[in-house]
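Colleague: Mind looking at a prediction? Sequence and model below.
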Amino acid sequence: MKTALDTIAATLYAGKTLSIRPLTHTDADLLVKWLSDPDVLAYYEGRDRPHDLAMVQEHYYDRAGNITGCIVQYNEEAIGYMQFYVVEEEERQAYGYEGFAGNLYGMDQFIGETPYWNKGIGTALIAFAANYLMTSKQADKIVMDPQAWNARALRAYEKCGFVKKAYLPEHEWHEGAYRDCWLIELERQPAGGPDK
């Protein structure tokens, strides 16, 4: 079952806005564009897996489960993709959360318009999306599993409060080999902050 999402937005600096809106079928061409760009694929999906329209349809529209796909907009221009989902029992066990009774969410994202890289927008997106999941979806913890070699992404996640929980050797297939990943986690702080 998909999770309902209205467009959510935040004002950043100097009047710039960042928003997340639901993925629609009219966005398929954007996903094809982004997921056939070797620069994007180096970090997301792999350069050996450029997506055509049929692959985008299969991987982003025809899938089962509770994944909510979204388009990321910067000043109303579509610049990237993100998805979030409730972590189900099988994945909870794989990540060591089988005894955790709280709301556990996962999320993934990329900025597909490369001119927007290295401007702090990715970090703002992570913080914005995590805040949305914790306040609107009552997520108690949010997890991601970035590849261990992706130092730039890991720095952005750590700036937003994510911490490394477990090293996952040979966890994800990427460009012809299984790659090591980090399981990272952001935990909701109690009311009043971590020391209250």
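Modeller: It's in.
Colleague: From now on I want contacts and neighbour counts done on CA atoms only, so please keep to that.
Modeller: Noted.
Colleague: Contacts only, for E187.
Modeller: Listed by Cα atoms under 8 Å, 6 or more residues apart in numbering, the contact partners of E187 are 140-142, 162.
Colleague: And those residues, which of them are buried?
Modeller: Burial by neighbour count, 16 or more other Cα atoms under 10 Å: within the contacts of E187 this picks out 140-142, 162.
Colleague: Could you list which of the residues you listed belong to helices?
Modeller: Within the buried ones among the contacts of E187, no residue falls in helices by DSSP state H.
Colleague: In JSON lines, list those along with distance to E88.
Modeller: Listed next are the buried ones among the contacts of E187 as JSON lines, based on distance: Cα to Cα, whole Å:
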{"residue": "D140", "distance to E88": "14"}
{"residue": "K141", "distance to E88": "13"}
{"residue": "I142", "distance to E88": "13"}
{"residue": "F162", "distance to E88": "20"}
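Colleague: Looking at those, spot the one nearest M55.
Modeller: Nearest to M55, judged by Cα to Cα, of the buried ones among the contacts of E187 is I142 at 27.5 Å.
Colleague: need the contact list for the closest one.
Modeller: With contact taken as Cα under 8 Å, 6+ apart, I142 is in contact with 104-107, 130, 185-187.
Colleague: Now with 7 Å, please.
Modeller: With contact taken as Cα atoms under 7 Å, 6 or more residues apart in numbering, I142 is in contact with 104-106, 185-187.
Colleague: what's the answer for Y105, then?
Modeller: Residues in contact with Y105 (Cα under 7 Å, 6+ apart) are 84-87, 139, 141-143.
Colleague: Any figure for the gap between it and S36?
Modeller: Using Cα to Cα, to the nearest Å, Y105 is found at 28 Å from S36.
Colleague: alright, now check it against this:
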Amino acid sequence: MSSHLKLRPLERSDLRFAHELNNNAKIMRYWFEEPYETFSELTQLYDQHVHDVRERRFVAIDGNNEMAGFVELIELDYIHRRGEFQIMIAPDKQGKGYATEATLLAANYAFSVLNLRKLYLVVDVSNLAAVHIYEKCGFIKEAELVEEYFCNGSYHNVFRMRLFQHEFFAKAMQDNIQK
């Protein structure tokens, strides 16, 4: 993995940046959420979830020590050893490989620190760039969920994609051998 990007836990001081991204319609259409959230609501959500052991939220920091986006591991289930992965990269930071790096860093944390067995995500089938990034990181399509989300006046199909711990480590080992 590259050292261009680092993940650190989300702090209260990061909420202004999060608020800006959460109210960006271009970003939120891929999260299937309305880009409408007050700063007060976001702060309340942060306070409610900051100690929730079923969630881990990180800020992605680039080589210039600037916030590039967020990654989240949510719905963490320690009995079944699985969790959902989500990512949001700021528009001015897109196209620089940060999504790939952040995805790999989050997966490594999920599998090495939390000892999860499976990560999954849902992605709009029309978001070809994201699907490509996830596949590059080792995620595999499990299913297509038809008309799963309503956003911007229409229903959207999504892929549910997954990555197993053993597959992630095998791919990491293979990538290191090829270097």
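Modeller: Received, thanks. For clarity, every value in this text was computed on a predicted model and none was experimentally measured.
Colleague: Put one on top of the other, what's the TM-score?
Modeller: After superposition, the two chains reach a TM-score of 0.80 (TM-score structural alignment, normalised by the length of the second structure), with 168 aligned residues with a Cα RMSD of 2.7 Å.
Colleague: Quickly name whichever of the contacts of E187 of the first structure is closest to T123 of the first structure.
Modeller: Nearest to T123 of the first structure among the contacts of E187 of the first structure is F162, at 11.4 Å by Cα to Cα.
Colleague: just how off-centre is stretch 28-35 of the second structure within its chain?
Modeller: 14 Å (Cα atoms, centre = their mean, to the nearest Å).
Colleague: That stretch: end-to-end distance?
Modeller: Termini of stretch 28-35 of the second structure sit 6 Å apart (Cα to Cα).
Colleague: Of all the residues in it, which ones are buried?
Modeller: 28, 30-33, 35.
Colleague: again with stretch 160-171 of the second structure
Modeller: Residues 160-165, 168 are the ones in stretch 160-171 of the second structure that count as buried (16+ other Cα under 10 Å).
Colleague: Tell me the span between the first and last residue of that stretch.
Modeller: In stretch 160-171 of the second structure, first residue to last residue: 20 Å (Cα to Cα).
Colleague: How far off centre is that stretch?
Modeller: Relative to its parent chain, stretch 160-171 of the second structure has a centroid offset of 15 Å by Cα atoms, centre = their mean.
Colleague: Helices of the first structure, start to end?
Modeller: 28-34, 38-41, 53-56, 89-95, 121-136, 151-159.
Colleague: Tell me the residues of the second structure aligned with the fifth one.
Modeller: Right, the one you point to is helix 121-136 of the first structure. Here helix 121-136 of the first structure aligns to the second structure at residues 98-113, judged by TM-score structural alignment.
Colleague: Repeat that for the first one.
Modeller: The counterpart of helix 28-34 of the first structure in the second structure, counting by TM-score structural alignment, spans residues 15-21.
Colleague: mean shift of that stretch relative to the first structure?
Modeller: For stretch 15-21 of the second structure, the mean deviation from the first structure after alignment is 1.2 Å (mean Cα distance after the TM-score superposition for the first structure).
Colleague: now the nearest residue to P22 of the first structure once chain neighbours are set aside: how far from Y116 of the first structure?
Modeller: Excluding the flanking residues, the one nearest P22 of the first structure by Cα to Cα, 6 or more residues apart in numbering is C70, at 4.5 Å. Look at C70 of the first structure and Y116 of the first structure: by Cα to Cα, they are 18 Å apart.
Colleague: cool, and A153 of the first structure?
Modeller: As judged by Cα to Cα, A153 of the first structure and Y116 of the first structure stand 14 Å apart.
Colleague: re earlier: closest to H25 of the first structure among the buried ones among the contacts of E187 of the first structure?
Modeller: Among these, and counting by Cα to Cα, the member closest to H25 of the first structure is I142, at 27.2 Å.
Colleague: G102 of the first structure: how many residues sit nearby?
Modeller: 11 (other Cα atoms under 10 Å).
Colleague: This completes my enquiry, with thanks.
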